[in-house]
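>>> Only the shape, not the letters, is given here:
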């Protein structure tokens, strides 16, 4: 069985799309996934699956959530290798090491075909930096993500659905996946 990381978008935000992590773990276990773990309330899951297609896994989980909880979140499922590659390609490693909450990764299911880089450049502040690398968009926002116009508009300007995680969460998912890979199944 292969280890996967699923990132659920838009759950437990502002009182909408409530999905307790214990319920999510039960749902995933009931679907036949093994060694299910969650990390924080924003929908980060790790599990093992006999299914080897991340897109099929995402669709199956989204459908099960819709049937059980009445809403269908966007889900992106990654392999451990893809997560490791995203971390290795981080152009803001020093900033992330110094203050992980200043760096965010937008994970996308497909590389943007026509991203509006000019618009992204126009709306960023003088301190913000970004880089698009395949299916990952890296944002360095030293003044915080909450007030960043670039953070708020990045997905629309990229032109593909994305789900963002701060770098502290990205590193924790890596650590959890490494621990899970080392433990016997």
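Looks like it came in fine. Predicted, not measured: the structure shown is a model, and the values here were computed from it.

>>> CA atoms for contacts and neighbours, from now on please.
OK.

>>> which residues of this structure fall in strands?
Using DSSP state E, the strands of the chain run over 2-9, 34-39, 44-49, 74-79, 103-108, 129-133, 136-140, 162-166.

>>> Below is an additional structure, to be compared with the one above:
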């Protein structure tokens, strides 16, 4: 059995697309996934399944969530090892240690096109820094994520990919949960 983490985009925000975590957990269990655990209300699910591609799991989960809850929810799936590698590749480790900002990670549904990344990189600011590494965008917010130009919606539009964003503490907790 492989360990996966499903990250739902845009649920339980401002009273929209409400999904109770216990119902979400039951849905995953009904799909024959094992050791299903949720973390906070933003739609993070750690589970075990027979080796499947993250793409096929994402498509299956999006379809099942749509049927169960009546609305579309993009679902980004990573293996536990992939999520651990995201932590290891942190390009802003020194800045975070020095207290120079808070770190967020936007997980992309696929690899972004090089042209889209180049266009995005031309928009760097002094307030917020970001790096695109593989299927992730690391964002160092020196003020607050709520004031950042590099919101999830902005990155989705610029990179033309579905995405979901988590803070660094959540990413660390999900990796910890994936380990055991």
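On my side now, so go ahead. This structure is a prediction, so every number in the text was calculated from the model and none was measured.

>>> rewinding a little: kindly reformat the strands of the first structure as JSON lines containing mean neighbour count and distance to residue 148 of the first structure.
Shown next, in JSON lines, are the strands of the first structure (neighbours: other C-alpha atoms under 10 Å; distance: least, C-alpha to C-alpha, whole Å):
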{"stretch": "strand 2-9", "mean neighbour count": "21", "distance to residue 148 of the first structure": "19"}
{"stretch": "strand 34-39", "mean neighbour count": "18", "distance to residue 148 of the first structure": "25"}
{"stretch": "strand 44-49", "mean neighbour count": "22", "distance to residue 148 of the first structure": "23"}
{"stretch": "strand 74-79", "mean neighbour count": "22", "distance to residue 148 of the first structure": "23"}
{"stretch": "strand 103-108", "mean neighbour count": "24", "distance to residue 148 of the first structure": "12"}
{"stretch": "strand 129-133", "mean neighbour count": "17", "distance to residue 148 of the first structure": "11"}
{"stretch": "strand 136-140", "mean neighbour count": "25", "distance to residue 148 of the first structure": "10"}
{"stretch": "strand 162-166", "mean neighbour count": "20", "distance to residue 148 of the first structure": "14"}
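
>>> For residue 57 of the first structure, find the nearest of those strands.
Among the strands of the first structure, the nearest to residue 57 of the first structure by C-alpha to C-alpha is strand 74-79 (7.0 Å).

>>> Just want the angle from the closest one to strand 162-166.
Strand 74-79 of the first structure runs at 60 degrees relative to strand 162-166, counting by axes from the mean of the first three to the mean of the last three C-alpha atoms, to 10 degrees.

>>> orientation of strand 74-79 of the first structure relative to strand 2-9 in degrees?
Interaxial angle, strand 74-79 of the first structure versus strand 2-9 (the same axes, to 10 degrees): 150 degrees.

>>> Name the residues that touch whichever helix in the second structure runs longest?
Looking across the second structure with DSSP state H, the single longest helix is helix 54-69. Helix 54-69 of the second structure is contacted from outside by 6, 19, 27, 71, 72, 73, 74, 75, 76, 77, 78, 79, using C-alpha atoms under 8 Å, 6 or more residues apart in numbering.

>>> Next, give me the two most distant ones among the residues you listed.
71 and 79 (25.1 Å).

>>> that older thread, rebuild the strands of the first structure as a markdown table, extending it with distance to residue 180 of the first structure.
A markdown table is the format used below for the strands of the first structure (distance: least, C-alpha to C-alpha, whole Å):
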| stretch | distance to residue 180 of the first structure |
| --- | --- |
| strand 2-9 | 8 |
| strand 34-39 | 8 |
| strand 44-49 | 9 |
| strand 74-79 | 13 |
| strand 103-108 | 22 |
| strand 129-133 | 27 |
| strand 136-140 | 24 |
| strand 162-166 | 20 |
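
>>> Those: which one's closest to residue 90 of the first structure?
Closest to residue 90 of the first structure of these, according to C-alpha to C-alpha: strand 136-140, at 7.0 Å.

>>> The closest one vs the second structure, mean deviation?
Strand 136-140 of the first structure, aligned to the second structure and superposed, deviates on average by 0.7 Å (mean C-alpha distance after the TM-score superposition for the first structure).

>>> Brilliant, that's me finished.
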